[in-house]
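Undergrad: structure of the sequence below:
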Amino acid sequence: MTYYLAIDQGTHASRACLFDEAGELVCAYTKKIKIRRINDSHIEQDANEIINSVNEVVAKLLREAGTQHSIVACGIAIQRSSVVAWKKDGTPISPVLSWQDTRGKQQLLELRKHETEIQQLSGLALSAHYGASKLNCLLNTARRQNTAMDTLRLSPLISYLLFHILDDSPYIIDHSNAQRTQLFDLKKLSWSRRLTELFQVPVQTLPDCVPVLQNPATPHGKLAGTDIPVTAICGDQNAAIFGAGLLMPETALVNFGTGAFVLRLLTHYRASEKQLTGIACSDNNTVQYVREATINGAASALTWLEKKHQVNNILEQLPAWLTEAGLNNGLNKARQPPLFINTVGGLGSPWWHSNIEAKFIESEFIKSSNPLNKMQADRATTDLSAQAVAVVESIVFMVCINLEIMQREQTLSSLRVSGGLSQLDGLCQRLADLSGVRIERMKLPEATARGVAWLAAGKPDGWSNVELDVFKPAISPALAKRYAMFSATLPY
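TA: Predicted coordinates:
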């Protein structure tokens, strides 16, 4: 029996997972990591804590699984758009600025006149969530510390991780993670001189760009202290696309984590004005492009609500609340959930706004065709259960708005869903009812890890047979009415 190791370094935890040649999960180990929310725009993590967490789970897996000699390849997936400044000896000189960190947004005000050019080159809408503006902030940090430019490295977290866990300490980055910096030319597959000039990030401080995939004979490197070749490196959402093997173009994936991400593989490169274009996979000869929509407030929006009400058990109660609200289905107007203007983390696609306050509003107060200008009318119920349902529905509403845009390119026949919040039946059924397509929930506890393991294994055919929970569309007039009101409240 041969095995494949997957390392999944996420926002809240690092995981090491072992899969057999049929794609079955053999064992997994997790180490939680801390995240510091200094304020709404400054969100940090500790670089050394992340490295130590990865080393710990990998060492535990190799020690307790006892199959190191049979592990033929390793894949690494990581949180995207998180960045760090460090010296070439591997010493960090800054915290990790999370993908949720938006401290660089001031620089973007000066770049608005270039936003069309920036999106055409990078595939990304101008946003402080991506790496470029944060790397510029880190450059200023390095200058204040008088760090010599010839020793300075400004990079996404993946490059820092690879330096510390691969045997030859390379300074590299895969195409999928490089693209999330907003400094990468999506067509040329290299750093863009124009983008690095616009964002004022010295290209000599950036890592070398490499394909997502390498073959075992010429891997990205070997895990330090082992003979295990690393043959796949990519962003976590990119890996999740392949959690059940190859995803067909008529099927999209919605991955519900800290944020929610809607992804669909493209048959060829196509730009999009309202959504993102990225790289799902690449090797030395080919590139697989992906269309992506981003909702910043998914699980993080529920965390926001818990903080607002000073509770910590919303997820435990949500299934019952969602069921009760669904059974009500408009029969009792007084018990209808409010609308939640979900701007937690900033509005992602297709709006790309960062300065709108998150609010609950009752539907009867929506009178304007553009109520974005009337967000001060916060007269909604303060009931926790109703607000929790409204948060979940806001996530579903934003996913559906993005699906409507995505289907202008190609009709979708089904949606695959994964991630923690996908375990909410009430969320999945609402998504089916509003989208009008079949929802397939993968019974995969580690979709991201399995996806990068599948890539590392060379894309074997047999990994597509996964168990699914299916949710079929039904008619829900009250939900459809709330969706129409939400869409009118947030025009794009």
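Undergrad: when you work out contacts or count neighbours from here on, use the C-alpha atoms and nothing else.
TA: OK.
Undergrad: hang on, residue 169 packs against residue 163?
TA: Yes. Counting by Cα atoms under 8 Å, residue 169 touches residue 163, with 4.1 Å between them.
Undergrad: neighbour-wise, which of those two wins?
TA: residue 169 (20 against 17; other Cα atoms under 10 Å).
Undergrad: helix, strand or coil for the more buried one?
TA: coil (DSSP: H, G, I helix; E, B strand; the rest coil).
Undergrad: let's see this one next, to set against the first:
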Amino acid sequence: KTGLVLDPYFSASKIAWLLDHLPGARERALRGELACGTMDSWLVWQLTGGCAHLTDLTNASRTQLLDIHTGQWDDGLLELFAIPRALLPRIVPSSGALAETGAALFGRALPITGIAGDQQAALYGQGCTAPGLAKNTYGTGCFMLMHTGEQAITSRHGLLTTCAAQTSARIEYALEGSVFVTGALVQWLRDGLGLIARSGDIEALAGSVPDSAGVTLVPAFTGLGAPHWSAEARGAIYGLTRGTTRAHIARAALEAIALQTLDVMRAMEADAGAPLRELRVDGGGTINALLMQMQADLLGCPVRVAPAAETTALGAARLAALGAGIAMQTAADDGRVFLPSEASADALIAQWRAALHATLDHVAQR
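TA: Modelled structure (predicted):
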């Protein structure tokens, strides 16, 4: 129903815990004295002066309480988590005449015409609005979404099924894979190990060696996300020798980011039944040309960097413009494109698979 895996990362179990552990919370919720929602609900509540308690379909799909096929809160899930329906916001489309701001806030009431979750907004901002188009955002983690049109594909390969947007009566869907630690790995090399002084230094350091000399880094600092889903896994570095240098570890870190993205993409291709022809990318990590080239080489397809740095904001603006009946100019495809080299990445991928299996085997033996 939800397209999600059962995990406290999503809202339902958190809401249930609050109702059970905050004195009087459940009783107040049953009396209709409390409201709960995702960040968009709070923002709309503030913008409207407390007059509108609502959420769009993309944000509602992250609560683990939504039936993504009907677009409505699911009675069975509400009963399972013991969450009163009155606590939750009204579900609205991602685009349209959704609410109005309080008149005092901006001198007059202004229409609110677009709401979306951050990754769905980035998908829209990247122009991935047709089946088979995919984007990956490189931040502290990586978040890859592939548009699947009006078909909600149930993943058999460890991905989530989510709502991409609702801009009309029809719901659009996407496959999603989240990698927990990518940019945060570079931060750890900087702050935890002191291998670099600034995050931007990693490109030159990693590029100073031709390969990682057999070093593989599995950055499972907070477990492993899609498609492996192991909350108990922990980070590990394999293949260290007396000849290992900080440059080899830096290169292994960039490889780990690209290899985790590869795992998600292969799962998406298996679920969608078709190869990815191009990956559109955004986020802070895309300024690292070495990482982007590694990514193209591993995926075996072009990697197109978005010309606009903030595609999430662009996507939200596009949805709002659509809801207001304003035509926005489509951005030209003038971003940098990294083409895959002809060199084989099979050995590196096999090395990664072995390290990953060793990490997961260690979890099983604990």
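Undergrad: report the TM-score for the pair.
TA: Superposed pair, TM-score by TM-score structural alignment, normalised by the length of structure 2: 0.86. Supporting alignment: 346 aligned residues with a Cα RMSD of 2.5 Å.
Undergrad: hmm, residue 87 and residue 54 of structure 2 touching each other?
TA: No. Residue 54 of structure 2 is beyond contact range of residue 87, at 10.9 Å (criterion: Cα under 8 Å).
Undergrad: more neighbours, those two?
TA: For residue 54 of structure 2 versus residue 87, neighbours defined as other Cα under 10 Å are more numerous around residue 54 (24 against 20).
Undergrad: ok, now how distant is that one from residue 102 of structure 2?
TA: With distances taken as Cα to Cα, to the nearest Å, residue 54 of structure 2 is found 15 Å from residue 102 of structure 2.
Undergrad: same check on residue 108 of structure 2?
TA: Applying Cα to Cα to residue 108 of structure 2 and residue 102 of structure 2 gives a distance of 7 Å.
Undergrad: of the two, who's got more company?
TA: Neighbours of residue 108 of structure 2 and residue 102, each counted by other Cα under 10 Å, are more numerous for residue 102; the result is 19 against 11.
Undergrad: excluding chain neighbours, what is closest to the more buried one?
TA: Distances taken as Cα to Cα, 6 or more residues apart in numbering place residue 48 nearest to residue 102 of structure 2, at 4.7 Å, with adjacent residues excluded.
Undergrad: what is the burial count for the one you found?
TA: 22.
Undergrad: contacting residues around it?
TA: Applying Cα atoms under 8 Å, 6 or more residues apart in numbering, we find residue 48 of structure 2 in contact with 99-102.
Undergrad: Throw the residues you listed into CSV and include secondary structure, thanks.
TA: Formatted as CSV, the contacts of residue 48 of structure 2 follow (three-state DSSP):
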residue, secondary structure
99, strand
100, strand
101, coil
102, coil
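Undergrad: still touching in structure 1? Go through those residues.
TA: Checked against structure 1 using both residues aligned by TM-score structural alignment, their matches' Cα atoms under 8 Å, those keep these contacts: 100-102.
Undergrad: export the residues you listed to CSV and tack on distance to residue 11 of structure 2?
TA: CSV is the format used below for those (distance: Cα to Cα, whole Å):
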residue, distance to residue 11 of structure 2
100, 26
101, 26
102, 28
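Undergrad: out of those, who's nearest residue 247 of structure 2?
TA: residue 101 (52.5 Å; Cα to Cα).
Undergrad: and that closest one, what pairs with it in structure 1?
TA: Using TM-score structural alignment, the equivalent of residue 101 of structure 2 in structure 1 is residue 222.
Undergrad: you'd agree its match is up against residue 167?
TA: Yes. Taking contacts as Cα under 8 Å, residue 222 of structure 1 lies within contact range of residue 167: 5.6 Å.
Undergrad: of these two, which one has the most company?
TA: residue 222 (22 against 16).
Undergrad: tell me the spacing between the more buried one and residue 55 of structure 1.
TA: Counting by Cα to Cα, the gap from residue 222 of structure 1 to residue 55 of structure 1 is 14 Å.
Undergrad: again with residue 188 of structure 1
TA: For residue 188 of structure 1, the distance to residue 55 of structure 1 - Cα to Cα - is 34 Å.
Undergrad: contact partners for residue 51 of structure 1?
TA: Residue 51 of structure 1 neighbours (Cα under 8 Å, 6+ apart): 161, 164-165.
Undergrad: could those residues go into a markdown table alongside neighbour count, secondary structure and distance to residue 394 of structure 1?
TA: Output for the contacts of residue 51 of structure 1, formatted as a markdown table (neighbours: other Cα atoms under 10 Å; DSSP: H, G, I helix; E, B strand; the rest coil; distance: Cα to Cα, whole Å):
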| residue | neighbour count | secondary structure | distance to residue 394 of structure 1 |
| --- | --- | --- | --- |
| 161 | 22 | helix | 35 |
| 164 | 21 | helix | 40 |
| 165 | 19 | helix | 40 |
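Undergrad: show which residue of structure 2 lies farthest from the average position.
TA: residue 242 (37.7 Å; Cα atoms, centre = their mean).
Undergrad: ok, now which ones touch that residue?
TA: Counting by Cα under 8 Å, 6+ apart, residue 242 of structure 2 has no contacts.
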